[in-house]
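> Take this sequence and fold it.
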Amino acid sequence: MKMGFLGRTCLIVLSLLPAVSTQGGWRVVGSDQPVIAEPGDDVILPCHISPRLSAVDMEVRWYRDRFDTPVHLYLNKKDQPRRQDIPYRGRTALSPSALQTGDISLHLRNLQPADWGIYKCYADDGSWNEEGQTEVIVTALGTQPSISMESTQGEQSRLVCRSEGWYPEPEVTWRDRDGNNVTSLSSTTLLSDSQGLLSVSSYIKIKQQSNVFSCLVRSKIPKPDWESKLHISSDFFPGVSGWMVAFFLTLALSIAVIPLLVIQWRRMDAMERKLEPMGK
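Have a look, this model is predicted:
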């Protein structure tokens, strides 16, 4: 009875080790910080395989909303431009040398306002697949606003504030000569050009020409905070893989449980000895 209890417990613990050791696999890591750039820029969307493995023989797919309409597709050791979403043809690339080290970052040329969004990077080696994501934010600061006065016969005079070349839609603020915010009294219209950039025109009626007004046009996207981080990847320690960490963690837990099993065994042994005289 005593050996049976210990034996069954040890068998259960040991049976878990192979299951844990085979659950390692690799993962795809995108970027936790958005890529912020202006229209026309060339950008790199970070993404890599961890731990570092060659992706040369894998399927690598970048897509946005639809998996079957990729932004970029690498399959059978070559790019597949004919299966690519039309707006991205001729604008994307993967680095062949980087693929050898598991770097599947996407090079995106001539950034457009329509490129704003979440991009998912997917890798598949035939038996395992994972995906990460990277966000792209497209922002353009327009021209300095100009104010002019419009006056038509029979209508109240109004000031017009104009600025162009913005993306996304900017925020317009009107203030009177005392610094009061009078934006609620204004109306604003937007026009989009062939490149998707916005021109803004904001109007506000005035009662006296002697009033002084100011017009502020600014981006709704706050400037990113500068922050320093030191990230030590598991790739820095090539001798330690995910399954090895899981194996040794399980082994350590097993060793920690042994004293508890011994204590329990001693208690059961003492109880048996007390019960033996009663059995006789």
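
> all contacts plus neighbour counts: C-alpha atoms, from now on.
Will do.

> which ones are touching residue 45?
Applying CA atoms under 8 Å, 6 or more residues apart in numbering to residue 45 gives the contacts 31, 35, 105-108, 134, 136.

> same thing but at 6 Å, please
Applying CA atoms under 6 Å, 6 or more residues apart in numbering to residue 45 gives the contacts 105-106.

> Kindly report the same for residue 43.
Residue 43 touches residue 108, counting by CA under 6 Å, 6+ apart.

> if you go through the stretch 101-250 of the chain in chain order, where are the strands?
106-108, 117-124, 129-138, 146-150, 158-166, 171-175, 186-192, 198-205, 214-218 (DSSP state E, counting those that start in this stretch).

> neighbouring contacts of the longest one?
Meaning strand 129-138. Contacts for strand 129-138 (CA under 6 Å, 6+ apart): 27-31, 34-38, 113, 116-123.

> Tell me how far the most centrally placed residue in the chain lies from residue 190.
Per CA atoms, centre = their mean, the C-alpha nearest to the average position across the chain is that of residue 134, at 3.7 Å. Distance of residue 134 to residue 190, computed by CA to CA, to the nearest Å: 29 Å.

> likewise residue 141?
Applying CA to CA to residue 141 and residue 190 gives a distance of 15 Å.

> out of the two, which sits in the busier spot?
residue 141 (17 against 14; other CA atoms under 10 Å).

> Wait, that one touches residue 166, no?
Yes: counting by CA atoms under 6 Å, residue 141 does reach residue 166; the two are 5.3 Å apart.

> How many residues are close by residue 259?
By other CA under 10 Å, neighbour count at residue 259 equals 11.

> Quick check: the gap between the residue lying closest to residue 219 once chain neighbours are set aside and residue 144.
Nearest non-adjacent residue to residue 219, counting by CA to CA, 6 or more residues apart in numbering: residue 170, 4.7 Å away. As defined by CA to CA, residue 170 lies at a distance of 12 Å from residue 144.

> related to what we said a few turns ago, correct me if wrong: the residue nearest to residue 219 contacts residue 221.
No: look at residue 170 against residue 221 with CA under 6 Å: they stay out of range, at 8.7 Å.

> Comparing the two, which shows the higher neighbour count?
Each of residue 170 and residue 221 has its neighbours counted (other CA under 10 Å); residue 170 has more, 22 against 14.

> can you pull the contacts of that one?
218-220.

> Let's see this one next, to set against the first:
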Amino acid sequence: MPVLVNRVNTCWGAFVYVALLDSILRVGTIKVTVPEGRLTAVRGRTTILGCEFTPEPGSDLANLVVTWQRQEDLHVVHSYYYQQDQLDRQSAEYHGRTSLFYSELSKGNASLRIIDVGPRDVGRYQCMVSTSSGTDKAEIQLDYGVFYTEPRLSISFSAKKVSVQYEAEGFPKPDVKWLGEQGQNLSHHTEVLEGVDGDIGLYHLKSSYEADTPALNITFVLRNELLHQDLQRPVSFSYADDSSNGVVITLALSCVVLIIIVLILSWLYWKKRT
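Now for the predicted structure:
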């Protein structure tokens, strides 16, 4: 009897060992990878969160489970199993905005397409894939940006100064400079307002430079580092000083009045003589 018990224990131990070994091997045979670095999405466009996994040769996808989740709030972005999307588990903010590349799943492509990207989509996304070979996951960071619009120029004059201003909209906050004729940095006033008219995820930029010279040769520089957008707009003009013009006009009028007075006096003198 003890011999039989020992044999049963030995067989059970061997079974457990094989089961554990099989589990380890199964987990190790699937690998999920995502692109390195940070992915930047542009406002209103479609972006693709890349994700690849080790495919099973000849698999019919019956055991495939793909889950995309945003890590900051643990919202389910997209869920797929039983060979179909499981949209009842999807967070409401992603309804109608996500899809997988279904014909590519058998090739190991679990990438996610998100349309109409906005600031609410920024965050870390986890791609988790399960097959009969095991489970693995990886994370990708999604950022958001908006190309700045063509800067709008306005120029205003006062008695002693001229003011040059540019306005534009974009995201995130840009690096702004005003450069002189020799490329030197000029002091300026820049104001950036967020969410103008309730438009979240958009900055309204106003940047101005003032000078007390009648001639300008300067350059406005705006750089959106996130989207590698670099705008340079030169401004070159000269204008006449209104005060000097006033002096010239006053002198001219005085001369005309003096000539008229001399002519009248001459006529009166001639009239009296005759």
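
> Overlay the chains and give the TM-score.
TM-score of the superposed chains, computed with TM-score structural alignment, normalised by the length of structure 2, equals 0.61; 205 aligned residues with a CA RMSD of 3.4 Å.

> just to revisit the earlier point, could you find the counterpart of the residue nearest to residue 219 of structure 1 in structure 2?
The equivalent of residue 170 of structure 1 in structure 2 is residue 174 (alignment by TM-score structural alignment).

> Let me have the strands of the stretch 101-250 of structure 1 in TSV, extended by distance to residue 67 of structure 1.
Listed next are those as TSV, based on distance: least, CA to CA, whole Å:
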stretch	distance to residue 67 of structure 1
strand 106-108	16
strand 117-124	9
strand 129-138	11
strand 146-150	45
strand 158-166	31
strand 171-175	35
strand 186-192	30
strand 198-205	30
strand 214-218	36
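
> Looking at those strands, which is nearest to residue 76 of structure 1?
strand 117-124 (11.5 Å; CA to CA).

> after superposition, how close is that closest one to structure 2?
Strand 117-124 of structure 1 differs from its equivalent in structure 2 by a mean of 2.0 Å after superposition (mean CA distance after the TM-score superposition for structure 1).

> quick one: buried residues of that strand?
119-124 (16 or more other CA atoms under 10 Å).

> can you redo those as CSV with distance to residue 58 of structure 1?
As requested, the buried residues of strand 117-124 of structure 1 are arranged in CSV below (distance: CA to CA, whole Å):
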residue, distance to residue 58 of structure 1
119, 19
120, 16
121, 12
122, 10
123, 7
124, 6
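
> Residue 245 of structure 2 belongs to a helix?
Yes: judged by DSSP: H, G, I helix; E, B strand; the rest coil, residue 245 of structure 2 forms part of a helix.

> and it, what pairs with it in structure 1?
Going residue by residue (TM-score structural alignment), residue 245 of structure 2 aligns to a gap.

> Pull the number of nearby residues for residue 245 of structure 2.
For residue 245 of structure 2, using other CA under 10 Å, the count is 10.

> Same question for residue 175 of structure 1.
Residue 175 of structure 1 has 15 neighbours, counted by other CA under 10 Å.

> Show the contacting residues for it.
Counted by CA under 6 Å, 6+ apart, residue 175 of structure 1 has contacts 181-182, 213-214.

> Distance of it relative to residue 169 of structure 1?
For residue 175 of structure 1, the distance to residue 169 of structure 1 - CA to CA - is 20 Å.

> again, but for residue 249 of structure 1
52 Å.

> do the same with residue 182 of structure 1
20 Å.

> If you count surrounding residues, which of the two has more?
Between residue 182 of structure 1 and residue 169, residue 169 has the larger neighbour count (other CA under 10 Å), namely 19 against 14.

> what sits against the closest residue to the more buried one other than its chain neighbours?
With sequence-adjacent residues excluded and distances taken as CA to CA, 6+ apart, residue 169 of structure 1 is closest to residue 198, at 6.8 Å. By CA under 6 Å, 6+ apart, the residues touching residue 198 of structure 1 are 165-166, 191-192.

> One more: residue 26 of structure 2?
133-134.

> now the helices for structure 2?
Assigned helices in structure 2, in chain order: 2-28, 242-273 (criterion: DSSP state H).

> between those, which gets nearest to residue 50 of structure 2?
helix 2-28 (21.3 Å).

> how far is that closest one from where the chain is centred?
56 Å (CA atoms, centre = their mean, to the nearest Å).

> measure residue 224 of structure 2 to residue 82 of structure 2 for me?
For residue 224 of structure 2, the distance to residue 82 of structure 2 - CA to CA - is 44 Å.

> Please identify which of those two sits among more neighbours.
residue 224 (20 against 11).

> Structure 1: which residue goes with the more buried one?
Under TM-score structural alignment, residue 224 of structure 2 pairs with residue 219 in structure 1.

> Would you quantify the distance from that match to residue 186 of structure 1?
Taking CA to CA, one finds residue 219 of structure 1 at 18 Å from residue 186 of structure 1.

> swap in residue 168 of structure 1?
Counting by CA to CA, the gap from residue 168 of structure 1 to residue 186 of structure 1 is 20 Å.

> Going by how many neighbours each has, rank these two and give me the top one.
residue 168 (19 against 16).

> give me the number of residues near the nearest residue to that one once chain neighbours are set aside?
Leaving aside its sequence neighbours, residue 168 of structure 1 sits nearest to residue 139 (CA to CA, 6+ apart; 6.2 Å). Residues near residue 139 of structure 1, counting by other CA under 10 Å, number 21.
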